[in-house]
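sequence? don't have it. structure:
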């Protein structure tokens, strides 16, 4: 059974995206209903927002490897993004997928797709687990 995480951070409240964790496939999803607030001056999804969605889905996917609730913190070490097509208004969803790594470092890829199936962007990244004692 999946769980929705919304309004957890200032960024989530500002942009309006939702993180979905708890899927049996171990992949977290991050979705956003794109409207005019999320578009760039060319009237397509801003690349920074597309990147943020894939980064968030990837971090939550890493988190699920140690915490099914998706709340264990993982930080981005590096993230490479490839833009494939222009993002249009409507729902877009980023899905993270573990591609390798060990206990504290994970290699995670993500895809961002429009609700019509169009692949908007892909990413590959390195994510690091943050030890609990570092959070205090």
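Looks like it arrived, so ask away. Just so you know, these numbers come straight off a predicted model, no measurement behind them.

Please count neighbours and contacts with C-alpha atoms only from this point.
OK.

got the contact list for the most centrally placed residue in the chain?
Nearest to the mean C-alpha position of the chain, by Cα atoms, centre = their mean, lies residue 57 at 2.2 Å. Counting by Cα atoms under 8 Å, 6 or more residues apart in numbering, residue 57 touches 19, 28-30, 94-96, 110.

element containing it, please.
Following DSSP states H and E, one finds residue 57 within helix 47-64.

Go through that helix and flag the buried ones.
By 16 or more other Cα atoms under 10 Å, the buried positions in helix 47-64 come out as 47, 49-64.

what does stretch 85-100 give?
The neighbour-count check on stretch 85-100 (16+ other Cα under 10 Å) flags 86-89, 92-98 as buried.

what do you get for stretch 28-36?
Buried residues in stretch 28-36, counted by 16+ other Cα under 10 Å: 28-34.

Could you report the distance from the spatially closest residue to residue 54 that is not a sequence neighbour to residue 103?
Spatial nearest neighbour of residue 54, excluding adjacent residues (Cα to Cα, 6 or more residues apart in numbering): residue 94 at 5.3 Å. The gap separating residue 94 from residue 103 is 24 Å, by Cα to Cα, to the nearest Å.

likewise residue 122?
According to Cα to Cα, residue 122 stands 24 Å off from residue 103.

Looking at the two, which is more packed in?
More crowded of residue 122 and residue 103, by other Cα atoms under 10 Å: residue 122, with 21 against 9.

So which residues of this protein form helices?
Using DSSP state H, the helices of the chain run over 10-15, 47-64.

Please compare the first structure with the one that follows:
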């Protein structure tokens, strides 16, 4: 198991819906997170291109991560999505997509993030913007136990 996975998930597989999506954490640091997804038939809509719900879900995850980095192994910070806007700008049906989120502003409990989804050719597939609220116990850098 990679050192990166041990740090991010405490050595555990992704839980619940995250596992269903099947993404891979590329990087996660203060104010920025990056995930990738190798597209499979289960990620496509009836038209044979990536489903908008998959793009929106990945943006929701990475935008929340951008404001909840926790540098302490075995611990995490949590946030609740207050609003999320997705704008679809392109389509793809295969390859690997990369989703990047950046925290833009915020206080001790509420923060805003923006993000983008690109295919492996660099084409922009979607843009997202979200507002999140830090959950109780997650407002400090040490967060809560995983």
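Noted; the coordinates are in hand. All figures in this text were calculated on a predicted structure; none of them were measured in a lab.

TM-score for the pair, please.
Aligned and superposed, the two chains score 0.85 in TM-score terms (TM-score structural alignment, normalised by the length of the first structure); 130 aligned residues with a Cα RMSD of 2.2 Å.

re earlier: now the two most distant members of the buried residues of stretch 85-100 of the first structure.
89 and 98 (28.2 Å; Cα to Cα).

re earlier: which stretch among the helices of the first structure comes nearest residue 73 of the first structure?
Of the helices of the first structure, nearest to residue 73 of the first structure by Cα to Cα is helix 47-64, at 6.2 Å.

Quick one: map residue 58 of the first structure onto the second structure.
Here residue 58 of the first structure is matched to residue 63 in the second structure, going by TM-score structural alignment.

show me the contacts for the residue nearest to its match when sequence neighbours are not counted.
Spatial nearest neighbour of residue 63 of the second structure, chain neighbours left out: residue 101 (4.8 Å); criterion: Cα to Cα, 6+ apart. Contacts for residue 101 of the second structure (Cα under 8 Å, 6+ apart) come out as 32-34, 59, 62-63, 65-66, 113-116.

how does it look with 7 Å?
32-34, 62-63, 66, 113-116 (Cα atoms under 7 Å, 6 or more residues apart in numbering).

Could you check how many residues crowd around residue 14 of the first structure?
Quick note: residue 14 of the first structure (other Cα under 10 Å) scores 9 neighbours.

can you tell me how far it sits from residue 109 of the first structure?
If you go by Cα to Cα, the gap between residue 14 of the first structure and residue 109 of the first structure works out to 25 Å.

now do residue 51 of the first structure
From residue 51 of the first structure over to residue 109 of the first structure the distance is 12 Å, taken as Cα to Cα.

swap in residue 74 of the first structure?
Separation of residue 74 of the first structure from residue 109 of the first structure (Cα to Cα) stands at 14 Å.

May I ask you to confirm that residue 23 of the first structure is in contact with residue 3?
No. Judged on Cα atoms under 7 Å, residue 23 of the first structure makes no contact with residue 3 at a distance of 8.4 Å.

coming back round to it: am I right that the match of residue 58 of the first structure is in contact with residue 115?
Yes. Under the criterion of Cα under 7 Å, residue 63 of the second structure makes contact with residue 115 at 6.4 Å.

Now list whatever residues contact both of those two.
Common neighbours of residue 63 of the second structure and residue 115 (criterion: Cα under 7 Å, 6+ apart): 101-102.

ok but residue 7 of the second structure is inside a strand, no?
No. Assessed with DSSP: H, G, I helix; E, B strand; the rest coil, residue 7 of the second structure is helix; it does not lie in a strand.

Strands of the first structure, start to end?
3-5, 18-21, 29-34, 74-83, 90-101, 105-114, 119-129 (DSSP state E).

Turn those into JSON lines, columns for distance to residue 40 of the first structure.
Output for the strands of the first structure, formatted as JSON lines (distance: least, Cα to Cα, whole Å):
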{"stretch": "strand 3-5", "distance to residue 40 of the first structure": "26"}
{"stretch": "strand 18-21", "distance to residue 40 of the first structure": "21"}
{"stretch": "strand 29-34", "distance to residue 40 of the first structure": "11"}
{"stretch": "strand 74-83", "distance to residue 40 of the first structure": "14"}
{"stretch": "strand 90-101", "distance to residue 40 of the first structure": "15"}
{"stretch": "strand 105-114", "distance to residue 40 of the first structure": "16"}
{"stretch": "strand 119-129", "distance to residue 40 of the first structure": "15"}
